[in-house]
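Novice: turn this into a model:
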Amino acid sequence: MIDKVTLRELRLMRERTQQEIADFLGVDRSTYASWEKTNTFDFSIVVRLCEYYKVDIQLIKE
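Specialist: So this is what the prediction gives:
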């Protein structure tokens, strides 16, 4: 079984900055930082991030 990861853990594993991910998503860095901190985000964001990181959606911790 694969351990689920938070957005922050996934970003750090892939050696990306918050700004890089925010730019990809078309949001401010502070907005993305808030999602990481609270681990609260829209499902459509998870789908886009899974495409970006090329991971299965089940990897993302809710």
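Novice: only C-alpha atoms for contact and neighbour calcs from this point on.
Specialist: Fine.
Novice: list the contacts of the nearest residue to residue 8 once chain neighbours are set aside.
Specialist: Leaving aside its sequence neighbours, residue 8 sits nearest to residue 36 (Cα to Cα, 6 or more residues apart in numbering; 5.6 Å). The contact partners of residue 36, by Cα atoms under 8 Å, 6 or more residues apart in numbering, come to 6-8.
Novice: straight-line length of stretch 55-62, end to end?
Specialist: One end of stretch 55-62 sits 15 Å from the other (Cα to Cα, to the nearest Å).
Novice: for comparison, sequence B:
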Amino acid sequence: MSLTLRQARLLSDLTQKQVADLLGVHTHTYMKWERNPEEMTIRTAKEISKIFKVDLEEIFFKVESN
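Specialist: Next comes the predicted model:
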């Protein structure tokens, strides 16, 4: 199953602020990543997957266009 960052966060029952605090970033930075996940580093993506307790491969980090 593939999830967007928002879906993974909601399934983890976390707010954007809670995730931002866990990552040590401003809430606006995390909000930006939910809209444009390709802007985050792979290190951050790995941290997020640990917070959400899902495999990195299960989260959509970039939307492919046809």
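Novice: buried subset of the contacts of residue 36 of structure 1 as a PyMOL selection?
Specialist: The buried residues among the contacts of residue 36 of structure 1 can be selected in PyMOL (16 or more other Cα atoms under 10 Å) with this line:
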select buried, resi 7+8
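Novice: let's see which of the contacts of residue 36 of structure 1 end up in helices.
Specialist: Counting by DSSP state H, the contacts of residue 36 of structure 1 place 7-8 in helices.
Novice: quick check: the gap between residue 51 of structure 1 and residue 45 of structure 1.
Specialist: 10 Å.
Novice: hey, what's in contact with both of those two?
Specialist: With Cα under 8 Å, 6+ apart, residue 51 of structure 1 and residue 45 have no common neighbours.
Novice: ok so, going back, confirm the residue nearest to residue 8 of structure 1 sits in a strand?
Specialist: No. According to DSSP: H, G, I helix; E, B strand; the rest coil, residue 36 of structure 1 belongs to no strand; its state is helix.
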